[in-house]
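*Asks:* Structure here, sequence nowhere to be found:
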């Protein structure tokens, strides 16, 4: 038979391990959950990186997949708004190349420019 003190230590270590696992899982999932919050409000945020790549909910998407994504979004929720979030290092020419592809969709497009640097 086990010593009652060792059983308490075993229970405490098991509880601590469970808490650490839950904390690690929360740290992994929380940023993803925060990225998806605007979608519940009818806003799909596309992030444009400095190299011209697009990310949707922290996942890279090919620019060729953009028309299909916009069409599917329109079918599921016609009142959805597309928000293009531009990184500070993105050249304006890259934004100008992407905007006509977004404007071809009947969905409303918002352009979120990076904040201007303070002097």
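*Replies:* Everything's here; your move. Computed from a prediction, not measured in an experiment: that's the story for all the values here.
*Asks:* Only C-alpha atoms from now on, for both contacts and neighbour counts.
*Replies:* Fine.
*Asks:* Would you tell me which helix is longest in this protein?
*Replies:* helix 4-40 (DSSP state H).
*Asks:* need the contact list for the spatially most central residue of the chain.
*Replies:* When C-alpha atoms, centre = their mean is applied to the chain, the residue found nearest the centroid is residue 57 (2.5 Å). By C-alpha atoms under 8 Å, 6 or more residues apart in numbering, the residues touching residue 57 are 32, 35-36, 45-46.
*Asks:* Tell me which helix or strand comes right after the longest helix of the chain.
*Replies:* Where DSSP states H and E defines the elements, the next helix or strand beyond helix 4-40 is strand 43-48.
*Asks:* Which helix or strand lies directly C-terminal to that next one?
*Replies:* strand 54-56.
*Asks:* for comparison:
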């Protein structure tokens, strides 16, 4: 191969490597970005997994910090809404405990139940 052909191959491989890097970065960043879009619309979203773990957008938190986060949201903007998104298999006792934490807020609270199982 001549020198020009080798340089073309190198440039092509570099372009493929950069494209793959951009794709992998997008696959990592895009879900986080989408999860936080609700915050820009004034919605604080708590996700509750089947194992009762809680995530604020895409970050794990302890349920004990929820009241403080909600008070802070109230102070920042009284139009903020709280959304509690439940995964299938969350025990109703856990849901009851979380809803009781939300009873003391003046903010609007939404409870998003999991989709019904299809038979």
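*Replies:* Thanks, I have the structure now. Nothing here was measured: the structure is a model prediction, and the numbers come from that model.
*Asks:* hang on, the earlier thing: just give me the closest of the contacts of residue 57 of structure 1 to residue 15 of structure 1.
*Replies:* residue 32 (26.3 Å; C-alpha to C-alpha).
*Asks:* what's around that closest one, how many residues?
*Replies:* 13 (other C-alpha atoms under 10 Å).
*Asks:* Check residue 54 of structure 1 too.
*Replies:* 20.
*Asks:* which residues touch the alignment partner in structure 2 of it?
*Replies:* Alignment note: residue 54 of structure 1 maps to residue 54 in structure 2; criterion TM-score structural alignment. By C-alpha under 8 Å, 6+ apart, the residues touching residue 54 of structure 2 are 46-48, 60-63.
*Asks:* Out of those, which are shared with structure 1?
*Replies:* Among those, the ones still in contact in structure 1 (both residues aligned by TM-score structural alignment, their matches' C-alpha atoms under 8 Å) are 46-48, 60-63.
*Asks:* From those residues, keep the buried residues only.
*Replies:* 46-48 (16 or more other C-alpha atoms under 10 Å).
*Asks:* thinking again about what came up before, of the contacts of residue 57 of structure 1, closest to residue 97 of structure 1?
*Replies:* residue 46 (14.7 Å).
*Asks:* related to what we said a few turns ago, show me which residues of the longest helix of structure 1 are buried.
*Replies:* residue 36.
*Asks:* Figure out how far it is from the centre of its chain.
*Replies:* Relative to its chain's centre, helix 4-40 of structure 1 lies at 22 Å (C-alpha atoms, centre = their mean, to the nearest Å).
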